[in-house]
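J.: Give the three-dimensional model of this entry:
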Amino acid sequence: MASKSFDMIVIGAGPGGYVAAIRGAQLGLNVAIVEREHMGGICLNWGCIPTKALLRSSEVFHLMHRAKEFGLKADGIDYDLDAVVKRSRAVSKQLNSGVGHLLKKNKVTAIMGEAKLAGKGKVHVATETGHEELTAKHIVLATGARARELPGLEADGELVWTYKHALVPPRMPKKLLVIGSGAIGIEFASFYNTLGADTTVVEVMDRVLPVEDAEISAFAKKQFEKQGMTIMEKSAVKSLHRNPDGKGGGTVTASIEINGSLETLTYDTVISAVGIVGNVENLGLEDLGVQIDRTHVVVDEYCRTGVEGLYAIGDIAGAPWLAHKASHEGVMVAEMIAGQKVHPVRPESIAGCTYCHPQVASVGLTEAKAKEAGYEVKVGRFPFIGNGKAIALGEPEGMVKTVFDAKTGELLGAHMVGAEVTEMIQGYVVGRTLETTEEELMHTVFPHPTLSEMMHESVLDAYDRAIHF
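T.: Model prediction:
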């Protein structure tokens, strides 16, 4: 079989892979991309996008219940779970077909099949109709990751779910246990709790949303509890005893260690969200001598694996496990292959966003991490209750927190909780990219009335200059 030759082959068409392929093609490279399942990867099909569609439905449902506050009348408020899920799947499908169109438009050769490295610069693809042999000087691994499964807590799709099951639920949970309070766990907890499930979240660390600033975590926890969630911190699910009823339902008895003692509690549904593992298997990486550390490919700051001409981007290359990080790495690698001068992606300047209610967003160092790193810090805070737009929106619960280097005025980190903070965080991301100091941020005129004014006031507060608080 004659092999097909390309300048660059990308394995995996998620937000890292398809973006790398398109950028490579834009720069005149002859590019092939291999995908085994869905164009757009987990993000478009089973991750970022469909979860946001579900959460939008629950947000509207929540607002409908608050109609009276806004001088409105809404009676007989209810939801149709099947219709909510159907809308979410339609949003994913629209974007999935959009990726296919973009690849075609940019003349990228797209191949559906399972790829394996068959030696340096060689890729073997098993397709539905047979096999294809591809060669290229540059190969980009963008195979992503999947849900981590802990022994004894494995998903079965009926009583115990992963994020995939939770996106197309066979029924509405009445009593729900969510294991893990990272972004995935807390988003599903938020969605199902809003729709009426009695929701408990178990987190092994000392606080929910453990990667966030401690003050933001504490604020979010208070809001979750106000909404009726039970939050168990410094706790671990030791075992699950399943009692199926033979009709797709039943109960799960969970043995949970809380403060050193074991408690037994019963639920009808469990969602496991205890992290992810990289898709490194069956790729032929070991034969090439690629270094793998805890299911992730070891790369340098330019996403190079140590094997000449082989790169790894996105989730398979390690934290932060974010779609936008993968896309940016994809662009960087494609430009590097095309001979352009590139800047490495700096993880500390990548924002993290969680779309629970209230939303959480952050970039850079937390106050604790900044102090650990040896910085003397100035910290500013501003509450939503002091902002006119937040009050007008009926969203007075929230906070913006900024952390500066006291010596240089460098913005070290920004942390937010409240309505629409996932949109606002980008202002601080741009600020960090431009290496801004408190002075430029203070001199920036923020429009009124907007939620973004709180970003300005938080900066002013760090230097004891806040006006409205």
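J.: C-alpha from now on. contacts and neighbour counts both.
T.: OK.
J.: can you give me the helices for the stretch 351-469 of the chain?
T.: 367-372, 388-393, 421-433, 438-443, 453-462 (DSSP state H, counting those that start in this stretch).
J.: again, but for the chain
T.: Here the chain has its helices, by DSSP state H, at 17-26, 41-46, 48-65, 81-105, 163-167, 183-194, 214-226, 285-288, 323-337, 367-372, 388-393, 421-433, 438-443, 453-462.
J.: Now for the closest residue to residue 122 other than its chain neighbours, how many residues are close by?
T.: In this structure, residue 122 finds its nearest non-sequential neighbour in residue 135, 4.5 Å apart by CA to CA, 6 or more residues apart in numbering. By the other CA atoms under 10 Å criterion, the neighbourhood of residue 135 contains 22 residues.
J.: most packed of the helices of the stretch 351-469 of the chain?
T.: With neighbours defined as mean count of other CA atoms under 10 Å, the helices of the stretch 351-469 of the chain peak in mean count at helix 453-462, which reaches a mean of 24.
J.: Contact partners for residue 2?
T.: Residue 2 makes contact with residue 133, according to CA atoms under 8 Å, 6 or more residues apart in numbering.
J.: what separates the closest residue to residue 15 other than its chain neighbours from residue 51, distance-wise?
T.: Excluding the flanking residues, the one nearest residue 15 by CA to CA, 6+ apart is residue 327, at 5.3 Å. To residue 51, residue 327 is 19 Å away according to CA to CA, to the nearest Å.
J.: Tell me which of the two has more neighbours.
T.: residue 51 (27 against 20).
J.: Following up with a second sequence; could you model it the same way so I can compare the two?
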Amino acid sequence: MSDTFDLIVVGGGPGGYVAALRASQLGMSVAVVESTHLGGICLNWGCIPTKALLRSSEIHHLLHELDSYGFSADNIKFDIPKIVARSRAVVKRMNTGVAHLLKKAKVQVFDGRAKLAGKAGEAHKVSITKDGQEIAVIKAPHVILATGAKARQLAGLETDGHLVWGAREAMTPTELPKRLLVIGSGAIGVEFASFYRNMGSEVTIAEVADRILIAEDPEISAAARKSFEKQGIKIITNAKVGPLQKGSNEVSTTIESPQGTVNLTVDRVICAVGIVGNVDDLGLENTKVQIDRTHIITNEFCETAELGVYAIGDVAGAPWLAHKASHEAVICVEKIAGRSPEPLHPLNIPGCTYSRPQVASVGLSEEKAIAAGHKVRVGRFPLMANGKAVAMGETDGMVKTVFDATTGELLGAHMIGAEVTEMIQGYVIARTGELTEAELMETVFPHPTISETMHEATLAAFDGPLHI
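T.: Predicted coordinates for the structure are as follows:
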């Protein structure tokens, strides 16, 4: 077993394992050090298992809408342990797939915790420990830190694994809570709120900001709130959650907001108030690596201030998205290999929330585009005017486009509705290719598809839509 490599990757998540695979493709010898599970949080306790759970909740919702499609069924019921078991089976399948890919690529995987341990000539040494004991010291001229992040803990709202849940507990319930409080309305909080509401829980969202989904265009945030409240989710913004009073199997608290004070008792609380980078115990104190609020500072090619040390993914800062980590992995490795990759443009990274309805966006909101000095042309098109959406019974939502009025540049696109997370990539390609309204208007969109709303929302910003 070799102890010298061209590249060492610390962390086997969507940034780390992709970096290893790309480096292997480019002829490098690669080691990956992973302390917990290949695939990282995303595959094991984030993106993938939550989508499996949300799929089950969508089916549960449809089963209660059967009459509108000409069907009927009696005694509809669900089995939470089976729903969770399916989600975990999906994770196992994907986790096994990552291990197979790394083995196929001849990447050496070390099971343990990694720590930078000084230099040996031009190479960085990495100490690997397991259960507190050093099991190996390996070295390479290049080390990529892809250690990800963990949930932020707020004083008085700490997760306890029983009454106050983090993401892991929320993904593996043994029974459905009748009453649930979700603190935080980012993508994670909203997705859990959507899952549990669709399964029948009474759900309250408390958000400290003045609107939910604060990263989205305000118009889309408002549409999402309206839809969620229509489904029965109670939403409190500008909220200050008081101390949690824990009983044996319930939690009581007060929520203060401009609308007044709410006294609330629930069975469980989910705390989804952001993340902090995993920068502890990496040996960074003996390097030139700089950290800002738990995130490693890098340049456009993922390089830190320490020569030969790089950082990608969540540990390197926002946006905290798996696809951002994977793309950074490729950029970073290609730069190491002496190629000339294009830096990642932050405004070309799509964001997706897999609630019901789904939310997706890329680029600037209308508000931010105007603040940046652009004169804008804005187009909107509702799903209720789209034939495929009507046929599917999925008319809740809209597509909004923001263009530069002078150049025709697509500044941003914002969508809410069925399957918009699958469609946003069309606008991402347009932004990456620096297309204008002309190319989008001349593009032939297939009929009948919900994607036609993307065409209509472009037309709406200029000559006007055809179908409203």
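J.: TM-score of the superposed pair?
T.: After superposition, the two chains reach a TM-score (TM-score structural alignment, normalised by the length of structure 2) of 0.97; 463 aligned residues with a CA RMSD of 1.2 Å.
J.: between the helices of structure 1, which one is nearest to residue 71 of structure 1?
T.: helix 48-65 (11.5 Å; CA to CA).
J.: so where do the strands sit in the stretch 251-400 of structure 2?
T.: Taking DSSP state E, counting those that start in this stretch as the test, the strands found in the stretch 251-400 of structure 2 are 251-257, 260-266, 268-271, 275-277, 291-292, 295-296, 309-311, 351-353, 358-363, 376-382, 398-404.
J.: thinking again about what came up before, output the helices of the stretch 351-469 of structure 1 in JSON lines, with distance to residue 10 of structure 1 appended to each entry.
T.: Shown next, in JSON lines, are the helices of the stretch 351-469 of structure 1 (distance: least, CA to CA, whole Å):
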{"stretch": "helix 367-372", "distance to residue 10 of structure 1": "36"}
{"stretch": "helix 388-393", "distance to residue 10 of structure 1": "45"}
{"stretch": "helix 421-433", "distance to residue 10 of structure 1": "28"}
{"stretch": "helix 438-443", "distance to residue 10 of structure 1": "40"}
{"stretch": "helix 453-462", "distance to residue 10 of structure 1": "40"}
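J.: Looking at these, which is nearest to residue 105 of structure 1?
T.: Ranking those by proximity to residue 105 of structure 1 (CA to CA) places helix 421-433 first, at 29.4 Å.
J.: still on that earlier bit, how much space between the residue nearest to residue 15 of structure 1 and residue 446 of structure 1?
T.: Following CA to CA, the distance that separates residue 327 of structure 1 from residue 446 of structure 1 is 30 Å.
J.: what do you get for residue 167 of structure 1?
T.: Residue 167 of structure 1 is 38 Å from residue 446 of structure 1, where distance means CA to CA.
J.: Make JSON lines out of the strands of the stretch 251-400 of structure 2 and add distance to residue 106 of structure 2 and mean neighbour count.
T.: Conversion of those to JSON lines gives the following (distance: least, CA to CA, whole Å; neighbours: other CA atoms under 10 Å):
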{"stretch": "strand 251-257", "distance to residue 106 of structure 2": "50", "mean neighbour count": "18"}
{"stretch": "strand 260-266", "distance to residue 106 of structure 2": "50", "mean neighbour count": "14"}
{"stretch": "strand 268-271", "distance to residue 106 of structure 2": "40", "mean neighbour count": "25"}
{"stretch": "strand 275-277", "distance to residue 106 of structure 2": "29", "mean neighbour count": "19"}
{"stretch": "strand 291-292", "distance to residue 106 of structure 2": "33", "mean neighbour count": "14"}
{"stretch": "strand 295-296", "distance to residue 106 of structure 2": "29", "mean neighbour count": "24"}
{"stretch": "strand 309-311", "distance to residue 106 of structure 2": "22", "mean neighbour count": "27"}
{"stretch": "strand 351-353", "distance to residue 106 of structure 2": "33", "mean neighbour count": "21"}
{"stretch": "strand 358-363", "distance to residue 106 of structure 2": "36", "mean neighbour count": "26"}
{"stretch": "strand 376-382", "distance to residue 106 of structure 2": "49", "mean neighbour count": "22"}
{"stretch": "strand 398-404", "distance to residue 106 of structure 2": "45", "mean neighbour count": "26"}
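J.: Of the ones you listed, which is nearest residue 56 of structure 2?
T.: Nearest to residue 56 of structure 2 among these is strand 358-363 (15.1 Å), distances taken as CA to CA.
J.: which helices and strands does the closest one pack with?
T.: strand 351-353, strand 410-417, helix 420-432 (3 or more CA pairs under 8 Å, 6 or more residues apart in numbering; DSSP states H and E).
J.: Using CSV, please lay out those together with distance to residue 164 of structure 2.
T.: Listed next are those as CSV, based on distance: least, CA to CA, whole Å:
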stretch, distance to residue 164 of structure 2
strand 351-353, 23
strand 410-417, 30
helix 420-432, 30
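J.: Out of these, which gets nearest to residue 270 of structure 2?
T.: For these, proximity to residue 270 of structure 2 was assessed by CA to CA; strand 351-353 is nearest, at 17.2 Å.
J.: mean distance, the closest one to its aligned residues in structure 1?
T.: Its matched residues in structure 1 lie on average 0.3 Å from strand 351-353 of structure 2 after superposition (mean CA distance after the TM-score superposition for structure 1).
J.: for structure 2, which residue is closest to the average position?
T.: residue 321 (4.5 Å; CA atoms, centre = their mean).
J.: Might you report the residue contacts of the residue nearest to residue 15 of structure 1?
T.: 15-17, 19-20, 314.
J.: Just the closest of those residues to residue 341 of structure 1, please.
T.: Nearest to residue 341 of structure 1 among these, with distances taken as CA to CA, is residue 20, at 15.7 Å.
J.: Apart from its chain neighbours, what residue comes closest to that closest one?
T.: Ranked by CA to CA, 6+ apart and with sequence neighbours excluded, the top spatial neighbour of residue 20 of structure 1 is residue 330, at 4.0 Å.
J.: is it true that the one you found touches residue 13?
T.: No. When contacts are counted by CA atoms under 8 Å, residue 330 of structure 1 is not listed as touching residue 13 (10.8 Å).
J.: anything in contact with each of the two?
T.: Here residue 330 of structure 1 and residue 13 share no contacting residue, scored by CA under 8 Å, 6+ apart.
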